[in-house]
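**Student:** Pasting a predicted model and its sequence here:
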Amino acid sequence: MKKLYADGSLLFVAFIWGATFVVVQQAIAFVPPLLFNSIRFLLAILLLLPFVKRSSLHNKPSNTLLFSGILLGFFLFIGYAFQTVGLLFTTSSKAGFITGLSVIIVPLLSILILKDKPRSIVFLSAIIGAIGLYLLSISDLNGLNFGDLLVLVCAIGFALHIIYTGKYAKNFNPLFLTITQLLTVSILSLISSLIFEDYSHITYHDFIQRDVIIALLTTSFLATAVAFFVQTKYQRVTSAARVALIFAMEPVFAAITAYLMLGERLTEKGMIGCLFIFTAMLVAELPGIPFKKSKPSLYEKA
């Protein structure tokens, strides 16, 4: 029952993330994307602070917790920075499906990072996903564009975040770990914004635009504060591969939201590409024949 509740909570997170693709894309038409991320994650921290118990403040977070939170925050920063900037150059539906490739990258990186024994099915799913990404990318007249490549880097960042969340979440207070990683994202986003983004055309009126306010409220509360606390808390009772599979629904929700709110449509090749990617997400979790007999890895289904 506990795992079922965890899976349901994580599916809700996937829905929120998929649904906010459109609102973020509309907001960054007024506010630079890195600055938007910095404000979004800072607001999320402020929303979480009231839940820190006074008694907990006397327990100074350990250096190990801080390191773990900063590392998770760095991977999150990579994911959101490249995703948000990528949305300037590609559609929200394409960005959603490319981001979904992280579910395929998770088991592949676990082989390199955590030394999990490789399974033949992992490589099959990677090939299927690559074909899907190709079909999806050429579905537009301009083919593979700069935004698609940025979002692909974001997928790698999110995959690393899932892997290391599974590694660290069981060892630390989920609220402290969540706040530490969100603060890291906010600081890195602000620094990057000051270096790379142009503030000359930004005015006070840009921040009070309806699209910006709605995006900041929905993303800071639901898609950041709630979402990452839920992930950090419930990934302790399920496997990283199961989490990645649940998050595979995010691009589906993103495409549905883009259709309902923006009227975006994929071509026939694009829809076939999406089908390939979604199939790859499912195939990655099928039982495969390992190259060597070994103990079940972290990424085997529980």
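**Tutor:** Sure, I can see it. Residues are numbered from 1 along each chain as shown.

**Student:** all contacts plus neighbour counts: C-alpha atoms, from now on.
**Tutor:** OK.

**Student:** which helix is the longest one in this structure?
**Tutor:** helix 2-27 (DSSP state H).

**Student:** on contacts alone, who are the packing partners of that helix?
**Tutor:** Here helix 2-27 touches helix 92-99, helix 210-220, helix 227-234, helix 240-247, helix 249-262, going by 3 or more Cα pairs under 8 Å, 6 or more residues apart in numbering; DSSP states H and E.

**Student:** Next, the buried residues of that helix.
**Tutor:** Buried residues in helix 2-27, counted by 16 or more other Cα atoms under 10 Å: 6-7, 9-27.

**Student:** same deal with stretch 172-185?
**Tutor:** 172, 174-185.

**Student:** where do the helices sit along the stretch 51-200 of the chain?
**Tutor:** 54-57, 63-86, 92-99, 102-113, 120-137, 146-168, 174-196 (DSSP state H, counting those that start in this stretch).

**Student:** contacts for the fifth one?
**Tutor:** So that's helix 120-137. 94, 98, 101, 104-105, 107-108, 143-145, 148, 269-281, 283-291 (Cα atoms under 8 Å, 6 or more residues apart in numbering).

**Student:** do the same with the second one
**Tutor:** By Cα under 8 Å, 6+ apart, the surrounding residues in contact with helix 63-86 are 24-25, 33-34, 37, 95, 99, 146-151, 153-158, 160-161, 164-165, 168, 172, 177-185, 188-189.

**Student:** Please compare the first structure with the one that follows:
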Amino acid sequence: MRLKNSLLLLLTATIWGVAFVAQSAGMDYVGPFTFNCARCLIGALVLVPLIVAMDRGKRRQKEVPAENKKVLILGGICCGLALFLASNFQQFGIQYTTVGKAGFITACYIVIVPLLGLFFGKKCSPLIWGAVVMAVVGLYMLCMTGGSGGINRGDLLMLVCAVLFSVHILVIDYFSPMADGVKLSCIQFLVAGVLSGLFGLLFEEPKLSQLLAAWVPVLYAGVMSCGVAYTLQIVGQKGMNPTVASLILSLESSIAVLAGWFLLGQQLNAKEITGCVIMFGAIVLAQVPVGSKRENTVAEN
């Protein structure tokens, strides 16, 4: 189960890594709030047929588990609010800083998650803390290449984004064991999409022609990044240590660079390749069982 969840989170990171291209392209046509509104609402719509099919399948098999609708709705609202704030800070921040610095600062949630987790009784082993340090070093070597400059407004916005994505991971960690992952994901997209739409109407001038012009990046971000990836995150995080989950998800930065290498012909230098290797090493280290967990793993095998 742990390996399966880790693979689901790795697939999530892969989809998000490629989605950086879609997010960047979409900003050429529409504003941040409008872009996030469209992608989140599409993500919610994509999941509706899946939810209907799953419910019908459970009824046919006479497997209809008791469901706490209050917890489901509350969890969806909390996850949606965190997603709305984090995703929009990211969209605004990336306009004022370099892509490398944006990737590094955003992925700093791998440090923020365990720090915030301490306040909620989430303890981490020395191996996981070591993996966090390795991941930070790897991200720095991967993203902070040349001409990084000083801290600017975009960097501060991305730092807030990293904190908010950390909160989003911890909120999912709290609610995912108590609610259906697909339904929770659908509600969070609906909340984030509606809130983004309201702010878009207040502070932007959304036009249908602009959305149609950006249909390719919006569709990818909506169907894959939202509908598929965020749902995989919720399902994959069930029973996972949130710090380990954040380490796996942080691979989106490495995957984004690798995607640029394979798909766009962007070459990696020795420093960037070393950063990728260190990042993958951190993920492997985080998966090593410790103490009683090691004994349980051996017993299971």
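**Tutor:** Structure received. Bear in mind that the values here come from a model prediction, so they are computed numbers and not experimental data.

**Student:** how much does the longest helix of the first structure deviate in direction from helix 227-234?
**Tutor:** Taking axes from the mean of the first three to the mean of the last three Cα atoms, to 10 degrees, one finds helix 2-27 of the first structure and helix 227-234 inclined to each other by 160 degrees.

**Student:** same for the helix or strand just after helix 2-27 of the first structure, what does it pack against?
**Tutor:** Counting by DSSP states H and E, the next helix or strand C-terminal to helix 2-27 of the first structure is helix 33-48. Using 3+ Cα pairs under 8 Å, 6+ apart as the contact test, the elements touching helix 33-48 of the first structure are helix 63-86, helix 174-196, helix 210-220.

**Student:** For the ones you listed, could you give me CSV that also reports distance to residue 237 of the first structure?
**Tutor:** Formatted as CSV, these follow (distance: least, Cα to Cα, whole Å):
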stretch, distance to residue 237 of the first structure
helix 63-86, 18
helix 174-196, 12
helix 210-220, 25
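
**Student:** for the ones you listed, which one sits closest to residue 47 of the first structure?
**Tutor:** With Cα to Cα, the closest approach to residue 47 of the first structure among these belongs to helix 210-220: 8.3 Å.

**Student:** State the distance from residue 15 of the second structure to residue 293 of the second structure.
**Tutor:** 30 Å (Cα to Cα, to the nearest Å).

**Student:** Please disregard the earlier target; I meant residue 253 of the second structure.
**Tutor:** From residue 253 of the second structure over to residue 293 of the second structure (counting by Cα to Cα), the distance is 29 Å.

**Student:** Same question for residue 27 of the second structure.
**Tutor:** 46 Å.

**Student:** Let me see the contact set for the nearest residue to residue 131 of the second structure once chain neighbours are set aside.
**Tutor:** Nearest non-adjacent residue to residue 131 of the second structure, counting by Cα to Cα, 6 or more residues apart in numbering: residue 282, 4.4 Å away. Contact analysis of residue 282 of the second structure by Cα under 8 Å, 6+ apart lists 130, 131, 132, 134, 135, 247.

**Student:** Residue 282 of the second structure and residue 29 of the second structure, how far apart?
**Tutor:** In this view, residue 282 of the second structure and residue 29 of the second structure are 38 Å apart by Cα to Cα.

**Student:** Residue 47 of the second structure too?
**Tutor:** 26 Å.

**Student:** swap in residue 45 of the second structure?
**Tutor:** 22 Å.

**Student:** more crowded one of residue 47 and residue 29 of the second structure?
**Tutor:** Neighbour count, other Cα atoms under 10 Å: between residue 47 of the second structure and residue 29, residue 47 has more, with 22 against 19.

**Student:** Brilliant, that's me finished.
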